[in-house]
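> Any chance you could fold what I've pasted below:
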Amino acid sequence: MEKIHLYLIGRCLSLRRKVLNKSFFLGIGMLLMFIHVDHLLAKEETEELANEATSAFIMEADTGQILYNKNAEEKLPPASMTKIMTLLLIMESLEEGSIELDDKVTTSKRAASMGGSQIFLEEGEEMTVDEMLKGIAVASGNDASVAMAEYVAGTEEKFIDKMNEKAKELGLENTTFQNTTGLPSDDHYTTAQDLAVISQALLRYENVLEYTSLYEDYLREGKENEFWLVNTNPLVRHYNGVDGLKTGFTKEAKYNLTATAEKDGMRIITVLMGAESPKERNRLSAELLDFAFQNHDYHVLAEKGEDITEVTVEKGKQSVVPITLRQNAAVVLRKGRQLNDIKRKVIVSDSVTAPAKQHDEVGTLQFYENGELLTEKSLVLKDEAPSASWAVLFKRTLSTMTGKLS
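This is a model prediction of the structure:
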């Protein structure tokens, strides 16, 4: 009997050891699995892109959210990506009405003498602003850039001053321009991050994409000096969704590309600087776009143009004017992450005084998740608020007084 008890005790101890060993190795296996998952997540969080380039940057255009950054604040020569700022000032002039698309621009001797990329303008030759924009956006024409700078500002030097003033207005501390073209010049530099900010400002003028998205077109069509335009950015044809923006190359700068694409309502801006070849530039830029679209989702919290509230207008023809969003209030999240406990806060001026312009800023719309600010967007007047006539003001005052007396 004692032997049986000893045998049973031995079997129990043996089974216990097996169970413990199994649990131990199962625990080790689970631990290794978690370590592997953590390693993968860490790798995803710190994923290195554009290893073969000097710097790279990814931004979502609507929200301004930064999705990737590699040496993005390093000052570098931008080459022809300089023309993103040139295009921005031209689009602003068009919006202001100081120039029109069908205006005739006469080519100066200086503009015609520009080397590098060009559309071969001759001194005294006339082209419309529309044609010049094609020459800059598609063919990266240095001659067209200088001709337009002179037309907008009077001289290229005055236009360059406007470029640098705009850089300051945009809060760019690492950008200085010495010309409108990007041809090599001392103290002419910017950064990948600054170029993304300039591109974001340019893309607010959506009609610029009518030019930057063209893969090919013609200038002087049907004439002896007809010129075939082919976009220097091949991603416009070879990457689905790409509709801009600007390439650049000099020996010093190497091969650069600021690209933009839109998919599922999300517009991405990528900036790549310092690639060794056009092939590398295109491949690495495509990888930046892939990373952005494959790993992120765009969530709209309130839509552009949506009426949010209204504001009282002092001395206005209308007593109140609706307030709306100039841009989507949105946030970009890693794929799979869901938003929870979203609250919104409207902050608006008590009143505005007429006259007030359409799109004048009058407040902000904020969205919070669990008490943390997700995004903040400007609220603007939906309509113009003109001043009331003396007759209207008198009638309104009389009505108020009568109401108080009664």
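> Could you use CA atoms for every contact and neighbour count after this?
Fine.
> and the helix or strand hosting D130, what other elements does it pack with?
In this assignment (DSSP states H and E), D130 forms part of helix 129-137. Packing contacts for helix 129-137, counted by 3 or more Cα pairs under 8 Å, 6 or more residues apart in numbering; DSSP states H and E, involve helix 83-96, helix 142-153, helix 209-212.
> And these: which comes nearest A196?
Nearest of the helices and strands packed on helix 129-137 to A196, taken as Cα to Cα: helix 83-96 at 9.7 Å.
> What residues sit buried inside the closest one?
By neighbour count with 16 or more other Cα atoms under 10 Å, helix 83-96 contains the buried residues K83, I84, M85, T86, L87, L88, L89, I90, M91, L94.
> Now for this protein: which helix has the highest residue count?
Using DSSP state H, we find that the single longest helix of the chain is helix 2-45.
> One more, please, to line up against the first structure:
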Amino acid sequence: MQSTRNWYFIVILLFAVNTVYAQEKTQYPLTSSLGLETYQLGDFVVEQHPNLLPSQNSIRAGLLYDAEKGVIVWEKNAENAYPMASITKMMVALIAVEDVYDGKHDWNSEITYSVRVRKSRRSRRYYTVNVTYTLKDILTSVLVSSNNHNSEQLAKFLGGSVSNFVIRMNRKAKELGMNSTFYSNPSGLPEKYSANDNRSSPHDLLILALETMKYEELMDITSRGYTTVQRSNRDQKLKNTNRLTIDYKGEVDGMKTGYTRNAKYCLVASSTANDKRLISIVLGAPSVTARHDITAEMKNNYFFELGLCQLGEYSVNDAYVRAVNKGIVKISEEESKYFKVVKTQVKKTYTVRRGQNLSIIADRLGVGLSTLKRWNGISGSRIYPGQRLKYYSTGYTKVYDPDGKLDNTSKIPVLAAKASTNKSTPKKAVVKKTPAKKVYHTVRKNQTLSHIAEQYGISVKDIMRWNGLSNSNIWTGQKLVVGGRSVSSSSGGSKSKSSLITHKVRSGETLSHISDRYNVYIKDIKQWNNLRSNTIKVGQKIKVYAPKASIPKSQSGGDQKVYYVVQKGDTIWDIAQMYDGVSVSDILNENNISNSKRINPGTKLRIPVK
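Got it, this is the predicted structure:
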């Protein structure tokens, strides 16, 4: 009986101790000046915004950290450890870059390992090949495409063996104060027993993320949506597993994704939108789409509370109008008078499918090939299945205009897109007046000339010319002229300043090719030829009103000359049929050709257009 009473006493005592510990752990909430619940979480202050993530029940744990304020603005189970899958590779990268800075290795150090390769799909025979990466390239494959095998090979290179490197990982975690973190392998793959899986808490992963951000090399790697590395002197294309780096290029710059069956879908993401560094951590999301959407949702909701743009938006006006349309902000009848519907350019995305190239996509979207490449910062012609290309189409949107500066036909200069004409012939040139006072733009962090050009609807070349720039290098805080007295634009061209050309469609040509060749718009070509779709046939004759501004005048008279580069299969007769009033003899005489059959592909011919 006495022993039973002692056990009761011990149980009650343990319960009391646990209760006191729990009270000490959450000894504040306080009430902040914003009316938010404020408390301490490890080394971080938390200002909990309770409505920041309405879908928080769909994830196990997470947080959002405002690096500018140095506070966590939302968290859930931030001190509890959960499986983290391939987020493990952030620690691998941190140790690798520290070894480089300590002089133990060089970015160009070569890492070679052997792999067994099957001779063919049906063959049972294997042979061994050696694979070589530089340290920089193998680390890129680990962070961007989450290559598990390369992560293990990198661990062997840095630690001598995988087991030794894992000891270094756990030691580094303790040095950083990541007390809830445990590593059993360098890849994040599940162990035989789930209790041994790599684990960490959102609090610890925030410490790791802040440490990773100290190294520009790592942030440069994790910000790439697509990249190419050298694998045994051959190009290897990589796509980032963090889709946000592709959807919000220039705004989201890292860091790492993760997935196993036990960990579910995880993501540590860093962003610099609105010149504000935010770090978000999501553990245990139900799907790959959910982890990206939840991350964007919490960031966008926080931006909205601060009155800033969402990811992908251009101005605070866009954010305010969106809030009014969704009913988040209520306005009076007087205020509603200031909302107007104006023509604008709507940003959209197109996902590349297997077998498609830029010309096919440009035709489908009804834009020029060069314009599509400029919008996406593509210099060559390489695209990848699954890659998301941004494009713009004309639409109407509601704007807030309390000063009455816009009318219902005003066009917001989001970017310089191709304008269409409403008649079968080009419009008369219309010069738009610009303000006499110059317009300046102050360069923000991570902005490029392309971003600024799109924002003001001008070209990169214009900005470079107006500011006397010899290259595209700019710095934060720099003031650039983006408009003013010297800026004027015209749309279309008068018929008197255009030359009617009949173009004969050749094999492989599309409307995009013809548009780029004659410097006209696809929509204009379709209107001039009454085309209802972008489909054209080989041998079809297409009327084109090519602007004469770019055609050099003949030295012998008033006739105009254009230059044509001979393509494979062309004849002089075919070329003459492309231009009104031009005969075979005209081309032969102009180019001093005696034998019309002797023209080679690549030859540049002068065409005397009358």
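> Looking at the helices and strands packed on helix 129-137 of the first structure, which is nearest to A329 of the first structure?
Closest to A329 of the first structure of these, according to Cα to Cα: helix 209-212, at 22.2 Å.
> and that closest one, how far from the chain's centre?
Centroid separation for helix 209-212 of the first structure versus its chain: 15 Å, with Cα atoms, centre = their mean, to the nearest Å.
> so where in the second structure does that helix end up aligned?
Counting by TM-score structural alignment, helix 209-212 of the first structure falls onto residues 219-222 of the second structure.
> List of residues touching the matching stretch?
Stretch 219-222 of the second structure is contacted from outside by T140, L143, V144, T212, M213, N240, D253, G254, M255, K256, using Cα atoms under 8 Å, 6 or more residues apart in numbering.
> check the fit of that stretch onto the first structure and give the mean distance.
Stretch 219-222 of the second structure, aligned to the first structure and superposed, deviates on average by 1.1 Å (mean Cα distance after the TM-score superposition for the first structure).
> Give me the buried positions along that stretch.
M219, I221, T222.
> How about stretch 59-79 of the first structure?
By neighbour count with 16+ other Cα under 10 Å, stretch 59-79 of the first structure contains the buried residues 59-64, 67-70, 72-79.
> One more: stretch 157-174 of the second structure?
For stretch 157-174 of the second structure, burial by neighbour count (16+ other Cα under 10 Å) applies to F157, L158, G159, V162, F165, V166, R168, M169, N170, K172, A173.
> circling back to that earlier point, of the helices and strands packed on helix 129-137 of the first structure, which is nearest T176 of the first structure?
helix 83-96 (11.2 Å).
> downstream neighbour of the closest one in the secondary structure list?
strand 104-106.
> Where does that following strand end up in the second structure?
The aligned range for strand 104-106 of the first structure is 110-112, by TM-score structural alignment.
> So which residues make contact with the matching stretch?
Contacts with stretch 110-112 of the second structure, where a contact means Cα under 8 Å, 6+ apart, come from N130, V131, T132, Y133, T134, L135, L154, F157.
> and with 6 Å instead?
V131, T132, Y133, T134 (Cα atoms under 6 Å, 6 or more residues apart in numbering).
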